[in-house]
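A.B. asks: Here is my input; please provide its structure:
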Amino acid sequence: MTGPDGARRQGPLSVMWPQRFEAGHPSRSFPAYRGQRNFTGWYWSATCRGHVAYESWLERDHLMRFDFDREMIAMAAQPFALAWDDSVKGHLEHTPDFFVRRSDGTGLVVDVRPDDRISERDAAKFAGTRDACELVGWRYERVGALEPVFAANLHWLAGFRHARVMREETAAALREVFVSGAGLLHGARAVGDPVLVLPVLYHLLWCQQLAVDLQAAVLSPSAWVSQGRIGREGDGDADASAAAVGG
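C.D. replies: Now for the predicted structure:
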């Protein structure tokens, strides 16, 4: 791994696992070249208050999912490289796509790859990574595409993730309006001009201080909004986590 200070560190995972992988730098570069078919970039995470790199739009979607999930408190791309000898495939090396720190202190290691793009060698790498994670008490996920409705709603709410759209007076009024549940636009109009109120409402939905079913249908003026739950101390967010749908 490459630590926060830029220094390279290596050793058995059983020794290295206490490292703060979520604070490190990517363990390898993100190539960009003419004719490249995947889209690389940087996602600004409201959770991390900084940018996290991605190598495809699918990876970006999962960064949004982590950012939305109140159980996730930090994340990093390409956190470390693993190397081991497999009895069938021989020597294998693999760099997982993401490391995510959960609120209980445990780690989550994630590879993003659709089912139809996994070779036998890839499958062996993912299986070996899962085994390594289990040895140190981390969870491991290999995920594919998000469910389309959930992804569409997540993309929309992510546009309001930054605290700059927050107006506490308006937020307090919205929490009161939706305490027993109401239609999205009806509740917004009860507070004031929707042009001014809706950005705050969407921010509260992102923070999950207010709740809406993101799986059932694309957000609409009639979507039913109810009171959410306040989450991690100090951030004013809710602790309900987004459902992970994929690969």
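A.B. asks: switch to C-alpha atoms for all contacts and neighbour counts from now on
C.D. replies: Will do.
A.B. asks: How about the secondary structure of the residue most central in space within the chain?
C.D. replies: Ranked by distance to the mean C-alpha position of the chain (CA atoms, centre = their mean), the top residue is residue 66 at 1.6 Å. Going by DSSP: H, G, I helix; E, B strand; the rest coil, the secondary structure assigned to residue 66 is helix.
A.B. asks: Please tell me I have it right and it contacts residue 59.
C.D. replies: No - using CA atoms under 8 Å, residue 66 is not in contact with residue 59, being 10.6 Å away.
A.B. asks: Would you do the same for the sequence below? I want to compare the two.
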Amino acid sequence: MRPASDLQLRSVQVRYLHPDGQEGRCPLEAAAEVAFENCGAIRRFPHRADQSHTPSTHWSSTTNRMIDCESYLESVWMTLLDFDPEVSGFSSQPMQLLGVDDRGTWKATPDLFVRRLDGSATVMEVKNPSRLADARVKATAERVRACCAVAGWGYELVGEPPGRQRTINVLTLAGYRREMVGVSNYRTQLLALADKRCRWGSW
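C.D. replies: Take a look at the predicted model:
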């Protein structure tokens, strides 16, 4: 991998959406000041009858909101993030990087932005395992990784999550973490009643 200076990263601009939907833009050097974990997706995900991936929305138990995702594999990684106790928030494709280097003009839209409890952040690119060795994927990963180094973020290029059985278990348990519709205002009372019934043995 070439040094970050060879990629002319000082010219990189970061495009993003504020939580209220307004577009923002800043130089890469100032990107660390933006809470990308609270931003919406910077682009719309295409829906076509013949496409191979499956765009959808993911309910996050970490952020208690729906987050758009471009593929089933992305939704799996989001579910794993929801079970990571060190993760405080994450978002899907919240930024677009635009730059120029010795290979020409380029842009990249990383898949996931992850914020952790200690304030650190990681950008994740989620790719079909069969594409991890693709030349275009590797070229984009090189640029985005270098940008992340400037912003002070970690970077991960991932395919299938490690540990198939663990992933299956997490996906199974995830359904039981979702809020029950219409009862959030009565949570305290319901839990108190359930506790009384358990102690009285009246189930």
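A.B. asks: Overlay them and tell me the TM-score.
C.D. replies: The TM-score (TM-score structural alignment, normalised by the length of structure 2) is 0.77; 172 aligned residues with a CA RMSD of 2.3 Å.
A.B. asks: Now check structure 2 for the residue matching the residue nearest to the centre of structure 1.
C.D. replies: Under the alignment defined by TM-score structural alignment, residue 66 of structure 1 is paired with residue 81 of structure 2.
A.B. asks: Mind telling me what element residue 123 of structure 1 is part of?
C.D. replies: helix 120-135 (DSSP states H and E).
A.B. asks: In structure 2, which residue range corresponds to that helix?
C.D. replies: Residues 135-150 of structure 2 are where helix 120-135 of structure 1 lands, counting by TM-score structural alignment.
A.B. asks: Also stretch 2-13 of structure 1?
C.D. replies: Against structure 2, stretch 2-13 of structure 1 falls on residues 17-28 (TM-score structural alignment).
A.B. asks: how about stretch 166-175 of structure 2: buried residues?
C.D. replies: Within stretch 166-175 of structure 2, the residues that count as buried by 16 or more other CA atoms under 10 Å are 167, 171, 174.
A.B. asks: whereabouts in structure 1 does that stretch align?
C.D. replies: Mapped onto structure 1 using TM-score structural alignment, stretch 166-175 of structure 2 spans residues 150-159.
A.B. asks: Would you state the strands of structure 2 in chain order?
C.D. replies: With DSSP state E as the criterion, structure 2 has strands at 13-17, 23-27, 56-60, 65-69, 87-92, 95-101, 104-108, 112-116, 121-126, 154-158.
A.B. asks: any idea how far residue 176 of structure 1 is from residue 91 of structure 1?
C.D. replies: Going from residue 91 of structure 1 to residue 176 of structure 1 by CA to CA, to the nearest Å gives 59 Å.
A.B. asks: more neighbours, the two?
C.D. replies: Counted by other CA atoms under 10 Å, residue 91 of structure 1 and residue 176 do not tie: residue 176 has more neighbours, with 14 against 10.
A.B. asks: List the residues that contact the more buried one.
C.D. replies: Counting by CA atoms under 8 Å, 6 or more residues apart in numbering, residue 176 of structure 1 touches no other residue.
A.B. asks: how about it, secondary structure?
C.D. replies: Secondary structure for residue 176 of structure 1, judged by three-state DSSP, is helix.
A.B. asks: Now do the same for it: its match in structure 2.
C.D. replies: Checking TM-score structural alignment: residue 176 of structure 1 goes with nothing.
A.B. asks: OK, contacts around residue 16 of structure 1?
C.D. replies: Taking CA under 8 Å, 6+ apart, we find residue 16 of structure 1 in contact with residue 10.
A.B. asks: Buried residues, the match of stretch 2-13 of structure 1. List them.
C.D. replies: Neighbour-count burial for stretch 17-28 of structure 2 [16+ other CA under 10 Å]: 17, 18, 25, 28.
A.B. asks: My guess is residue 110 of structure 1 contacts residue 97. True?
C.D. replies: Yes - using CA under 8 Å, residue 110 of structure 1 is in contact with residue 97, at 5.9 Å.
A.B. asks: Dump the strands of structure 2 to CSV, plus distance to residue 203 of structure 2.
C.D. replies: Shown next, in CSV, are these (distance: least, CA to CA, whole Å):
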stretch, distance to residue 203 of structure 2
strand 13-17, 50
strand 23-27, 54
strand 56-60, 32
strand 65-69, 33
strand 87-92, 37
strand 95-101, 51
strand 104-108, 56
strand 112-116, 41
strand 121-126, 46
strand 154-158, 47
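A.B. asks: Count the neighbours of the alignment partner in structure 1 of residue 99 of structure 2 for me.
C.D. replies: Using TM-score structural alignment, the partner of residue 99 of structure 2 in structure 1 is residue 84. Neighbour count for residue 84 of structure 1, taken as other CA under 10 Å: 14.
A.B. asks: Please give me every residue in contact with residue 84 of structure 1.
C.D. replies: If you count contacts by CA under 8 Å, 6+ apart, residue 84 of structure 1 has them with 91, 92, 93.
A.B. asks: Relative to residue 199 of structure 2, tell me which of the strands of structure 2 wins on proximity.
C.D. replies: strand 56-60 (32.7 Å; CA to CA).
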